[in-house]
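>>> Model the following, please.
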Amino acid sequence: MKIRELNELLDGRFPPALSCDWDNDGLLVSPDPDATVSGVLVALDPSDAAIDEAEKRGCNVLLTHHPLLFDRISSFTPENGVSRRVLRLLSLGISTVACHTRADAAKGGVNDALAALLGLSDVVPFGDGIPRIGTLPAPLPVREAVAGILGATGAKTALYSGKAPGSVFTVAVCGGSGKDCLSAAAEAGADLYLTGEISYHARLDAADLPMLVCEIGHDASETHVVNVFSSFLASAAPGLRVETFPYYPGDGFSGARLDI
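The predicted model follows:
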């Protein structure tokens, strides 16, 4: 399979039409789109560590959820983190492909998988079509529901805002940044809204909403995307070598605690 064909395969599973207008994903860096795929490394982010791992494992494609090229870059020099990674990818002959918000919105994508992790049923899209809402097998006390969320996602901690209900039965989920779906989640009848992160001002606004908002970290809410992508490729292209680069919540931070 050629790199170009792999990108087309991903486009078929996660249609670009589902992407948000502001997004930038797809085949972003490729020294030769017609090269044969030697292996695909699937990761959450196009980090230096992921590039190292792709080189180590002999994978000439790095498939990620978050795009390497997002904000405008005015120059490509080793001093800039993003451009340094682009230059390194090109020198190593590694292409990078990203499926971002279209993978969030797609059926069986990031948010459906997050809902499945929590054991939700009767899951449907709401709002702009990206987040999902469903129900637990039975109503749970808030503490028990939150403990289940932390256990299912591997998140180490959570931030809470809004109003805690008497029990949690209907749960809305939006991996990553979910501040734009707060009101829609409340209007859809969620007792609890799980997302990666919102913002300070969104937390203030959440105080007026009749639901509990639970932020577990952008990374923790999307680490399972590695399984979403790798499982798809395993079924759609059985002969393709697919490797995974697991991400554990907190890996992106070198100093979680500072003793002063």
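>>> Only C-alpha atoms from now on, for both contacts and neighbour counts.
Noted.
>>> Which positions within the helix or strand encompassing residue 5 qualify as buried?
Secondary structure from DSSP states H and E places residue 5 in helix 3-13. Buried residues in helix 3-13, counting neighbours by 16 or more other C-alpha atoms under 10 Å, are found at 3-4, 6-7, 9-11, 13.
>>> Now flag whichever of those is closest to residue 39.
Using C-alpha to C-alpha, residue 3 is the member of the buried residues of helix 3-13 that lies nearest residue 39, at 10.0 Å.
>>> all strands for this structure, in order.
Counting by DSSP state E, the segments of the chain that form strands are 26-29, 40-43, 61-64, 95-98, 121-125, 132-140, 159-162, 168-177, 192-197, 212-215, 242-244.
>>> contacting residues around stretch 133-148?
Stretch 133-148 is contacted by residues 115, 118-126, 164-173, 185, 188, 190 when judged by C-alpha atoms under 8 Å, 6 or more residues apart in numbering.
>>> Recalculate using a threshold of 6 Å.
By C-alpha atoms under 6 Å, 6 or more residues apart in numbering, the surrounding residues in contact with stretch 133-148 are 120-124, 167-172.
>>> Proceed likewise with the subsequent sequence, for comparison:
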Amino acid sequence: MTQLKDFIRELEALAPPIYQENYDNSGLIVGDPGMEVQGVLFALDSTEAVVDEAIQRGCNVVVAHHPIVFKGLKRLTGRTYIERTVIKAIKHDVAIYAIHTNLDNVANGVNWMIARRLGLQNLRVLAPKRQQLMKLTFFVPVDDTEKVLDAVFAAGAGQIGDYSRCSFRLTGTGAFRPGEGANPTIGERGEDEEVQENRVEVMLPIYLEKPVIQALRKAHPYEEVSFYINTLENENQEIGSGAVGDLPEPITTAEFLVMLKKNMHTPVIKHTAPVHDTVRRIAVCGGAGSFLLPNALAAGADAFVTADFKYHEFFDADNKILICDIGHYESEVYTKEVLCHYLSEKFGNFALCLSEVNTNPVRYFT
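Sure, this is the predicted structure:
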């Protein structure tokens, strides 16, 4: 039996909740974490129609990119579409889980999906975030160093880009005197002791602080483990907003716009005047991405693919970059395929379905 909490654990391994923006409301919105999962419906939005679809298809979990509840609900009377959706989900025991800006901010999330649909290579985060990394420093007897390092590495520390088991160590002398209530591994109560120890430093993402410290304490031979941990100002190159990469070969601006329209299945592209005859480096951001225009320019992008640009914001291209607004829904609708593919590799004992409901509130008259 797979419980909803098991399912959530895998989703949060893909996109840890700590990476969501402070205005967001990702996570379990409706439902009991202990409920048995019978089927999962993936959607961009968790609207009433999507909950109806889940019921009809025998799914008791909806995983949506956009949270149906952004702000606190003061009443549930069915007055708004939000209230009606929540009421219907509760009535029919359908759980709703949102995985929003935390999925935006991780590699292999929303922006990687767009980049891959466009065939971009050499992908990297467009605007890496600071204060998402920590440094753990601990002291351990020389002979126990490898055993303790194995434990903290297994908990997720020591990963820097494509390099694993990264650490720094320096050998010195540790000095201490066990008190009368101590139970020392080395030394005697009331006696000064000196031990050859390694000072070890490893980096870890902030969301792994608790399991890494637990692993350190469990593997360390000492009764009292000496360590300290600091938040780093370094940019985490794997966490942040947007993505940027290169087309395999330069193509004309006209060819790029045709390809973009086709690959993202958008009926219309709002764009600025072409700047260059050809484009190759492309920046992308699912959803509203105008705040990343300076980053796209700094990255040397020829074009910036995103959504929700306002009229006056198009002027900010300043004849330096091609801005392509493909629509909010169009830029993120394939997120449900990313999630379904990821979870299908983890679970095979219940149905995983892609929503067929078009939740786009925008219509185009052509």
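>>> of the strands of the first structure, which approaches residue 73 of the first structure most closely?
Using C-alpha to C-alpha, the strands of the first structure put strand 26-29 closest to residue 73 of the first structure, at 13.2 Å.
>>> so how far does the closest one sit from its counterpart in the second structure?
Taken over the aligned residues, the distance from strand 26-29 of the first structure to the second structure averages 0.7 Å (mean C-alpha distance after the TM-score superposition for the first structure).
>>> And the counterpart of residue 157 of the first structure in the second structure, how far from residue 257 of the second structure?
Taking TM-score structural alignment for the superposition, residue 157 of the first structure sits opposite residue 268 in the second structure. Distance, residue 268 of the second structure to residue 257 of the second structure, by C-alpha to C-alpha, to the nearest Å: 10 Å.
>>> Residue 195 of the second structure now?
Using C-alpha to C-alpha, we find residue 195 of the second structure at a distance of 67 Å from residue 257 of the second structure.
>>> One more: residue 59 of the second structure?
Going from residue 59 of the second structure to residue 257 of the second structure by C-alpha to C-alpha gives 38 Å.
>>> Between the two, which is the more surrounded one?
The neighbour comparison of residue 59 of the second structure against residue 257 (other C-alpha atoms under 10 Å) goes to residue 59, with 24 against 15.
>>> Hmm, residue 40 and the more buried one touching each other?
Yes. At 5.1 Å, residue 59 of the second structure counts as touching residue 40 under the criterion of C-alpha atoms under 6 Å.
>>> pretty sure residue 210 of the second structure is in a strand, no?
No. Counting by DSSP: H, G, I helix; E, B strand; the rest coil, residue 210 of the second structure is located in no strand; its state is helix.
>>> Give me the neighbour count for it.
Using other C-alpha under 10 Å, residue 210 of the second structure is surrounded by 11 other residues.
>>> ditto for residue 19 of the first structure
When neighbours are defined as other C-alpha under 10 Å, residue 19 of the first structure has 20 of them.
>>> And it, what's its match in the second structure?
So, by TM-score structural alignment, residue 19 of the first structure is matched to residue 20.
>>> give me every residue that touches residue 111 of the first structure.
Contact analysis of residue 111 of the first structure by C-alpha under 6 Å, 6+ apart lists residue 104.
>>> Kindly state which residue of the second structure is aligned to it.
Counting by TM-score structural alignment, residue 111 of the first structure lines up with residue 111 in the second structure.
>>> What distance do you get for its match to residue 93 of the second structure?
For residue 111 of the second structure, the distance to residue 93 of the second structure equals 32 Å [C-alpha to C-alpha].
>>> same deal with residue 347 of the second structure?
21 Å.
>>> Show me which of the two is the more surrounded one.
residue 93 (17 against 14).
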